[in-house]
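[1] What follows is a predicted protein model with its sequence.
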Amino acid sequence: MVGANGLIPDLVTGSTDLTDSLETLVHLAAAALSQLAGVPIECALVLNRVKRARATAGTGTRPVSLARLEGEVGEGPLTEALTGTGTAAMNHVDSDFRWARYRPYLQDAGFASVLGLRLSLDEGTEAAIAFFAASSQAFPLPVIAEARSFTDLASRGLRLALELQSASTRASDLQSALESRTSIDIACGVIMAQNRCSYNDAIAIISKASSHRNIKLRKVAEGILASLPGGAPDTHFEH
């Protein structure tokens, strides 16, 4: 596939976070389709995840604006790709009567052809990518077939990038929990020494302060440690 070499490594190892991965993907996709179609192509992508805000990426302001517009008007190539067969092509924007609310914006942006394709991701996650061209008939069947091959590869790369991001988030949450637990335990030790009380009594004191001041246990504990003569001890774990 033209332009697809190194796609998965670029999405995973060549990106610092998910946003970077999405930006990398749309630029690689635009370059690949530009070669295939023989005309300049712009690209946009939307990613929907459970309990997460929709993520949008694009090669410029026009494709990004059009992608976000679909969320407002409820139609367009990305929407049709996600809810229909997985492929939505419009090669003559001026004479095609689909997407009556969306199409005028497509024309105003200067695009005469558009192609939307769904990416194959894990359950609970969905994404689609759209390609835009200023010339009509930019996406004949052979180009669409090659574009599908590209999105198959892109789907594998994006699935891996999402898995790595999820693993990184879990590791960060665990580290934060360990640091929080350590701060609370050390603060309990300070209270136990000062008040000659049990661990349970110390926890009760911190909990009461947390409830009274409407702040988290960890913040109360950190305040206790910060008031020590030598300052708060280091409770951070190495990655």
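    That came in fine, so what should we check first?

[2] okay, CA-based contacts and neighbour counts for the rest of this
    Fine.

[3] just the helices in the protein please.
    Using DSSP state H, the helices of the chain run over 7-12, 18-37, 61-73, 77-83, 103-108, 141-195, 199-213, 217-226.

[4] do you know which of these lies nearest Arg49?
    Among these, helix 141-195 comes nearest to Arg49, with 10.3 Å by C-alpha to C-alpha.

[5] Put this next to the previous one:
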Amino acid sequence: MPETQGFLDQLAEMARSLEHEQGTQGTLELVVSAATRIIDACDLAGVSIARRDEVRTRAATDDAVLAMHELQYQLGEGPDVQTLRDHETVYCPDLSTDQRWPRWGPRVVQELGVRSVVSYRLFTTSDTLGALNLFSRTPHAFTTEDIDNGLALAAHVAVAVAEEQNDQRLHVALASRTVIGQAQGILMERFDLSADEAFQVLIRFSTHQNIKLHRVASQLVATRKIPSSSDTKGTDPEQGPA
């Protein structure tokens, strides 16, 4: 019980410190560093983030973690890959005897001296975000308590990352809305259009040119003009909305 309470105290301290981190990257770097301190068996740690069909290492305690992650992505096998694909948690007590990753495991043992690993899927109720990977140079290093503690850590990490990503999306959305409003104002003043008519001009140009709306608005705000095109009849602001 004292050991468990000590872990929970450290976890709570880390959760509080996350409030002061700026941006997702700062949060992830704090997480991997903390993992090696609050989980005794953990020698190395890394976080990978999944975006669409791409998985990238975003934070690592050591170059060895980068090498292990990259090798997994190249070979298409390993605990990180398997965690994201099939399971919430993958544990390997000894990579030298495990047959699940016949190409990745032996190379990690021989080249990097890593013997055991536990990988947790970082998820919320709606999205898989990536994986938290803990590595040890000792076989059978992670106890049941270590694995449970790692799961608790992964849950905190997932929430922190999800909140950071939501904050980023909100920031982008607000920035886009601001620049679109500025572009509308330019069109309204220059061509005596209503707000709705100015917005329709932007929408039509965006659709006909296959350019994101916020990019059209940004270009208009920066240059004070929308380039004319023979393929976009009726979208020239001088003509007004068709």
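    Done, it's in. Given the structure is predicted, the values throughout are model-derived calculations rather than measurements.

[6] quick revisit: indicate which one of the helices of structure 1 is closest to Lys51 of structure 1.
    With C-alpha to C-alpha as the measure, helix 141-195 is the member of the helices of structure 1 nearest Lys51 of structure 1 (13.5 Å).

[7] chain center to the closest one: distance?
    12 Å (C-alpha atoms, centre = their mean, to the nearest Å).

[8] between it and helix 217-226, how many degrees?
    Using axes from the mean of the first three to the mean of the last three C-alpha atoms, to 10 degrees, one finds that helix 141-195 of structure 1 and helix 217-226 are set 50 degrees apart in direction.

[9] Which elements pack onto helix 141-195 of structure 1?
    Packing partners of helix 141-195 of structure 1 (3 or more C-alpha pairs under 8 Å, 6 or more residues apart in numbering; DSSP states H and E): helix 7-12, helix 18-37, strand 113-119, helix 199-213, helix 217-226.

[10] do that again at 6 Å, thanks
    On a contact count with 3 or more C-alpha pairs under 6 Å, 6 or more residues apart in numbering; DSSP states H and E, helix 141-195 of structure 1 meets helix 217-226.

[11] for stretch 95-103 of structure 2, which positions count as buried?
    Within stretch 95-103 of structure 2, the residues scored as buried using 16 or more other C-alpha atoms under 10 Å are 95-96, 101.

[12] which part of structure 1 lines up with it?
    Alignment of stretch 95-103 of structure 2 against structure 1: residues 93-101, by TM-score structural alignment.

[13] can you give me how far the matching stretch is from the chain middle?
    The answer for stretch 93-101 of structure 1 is 30 Å, by C-alpha atoms, centre = their mean.

[14] Likewise for stretch 60-69 of structure 2?
    Mean C-alpha position of stretch 60-69 of structure 2 versus that of the full chain (C-alpha atoms, centre = their mean) differs by 17 Å.

[15] which part of structure 1 lines up with it?
    Alignment of stretch 60-69 of structure 2 against structure 1: residues 58-67, by TM-score structural alignment.

[16] Serialize the buried residues of stretch 95-103 of structure 2 to TSV and add fields for distance to Phe7 of structure 2.
    Converted to TSV, these look like this (distance: C-alpha to C-alpha, whole Å):
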residue	distance to Phe7 of structure 2
Leu95	27
Ser96	30
Trp101	31
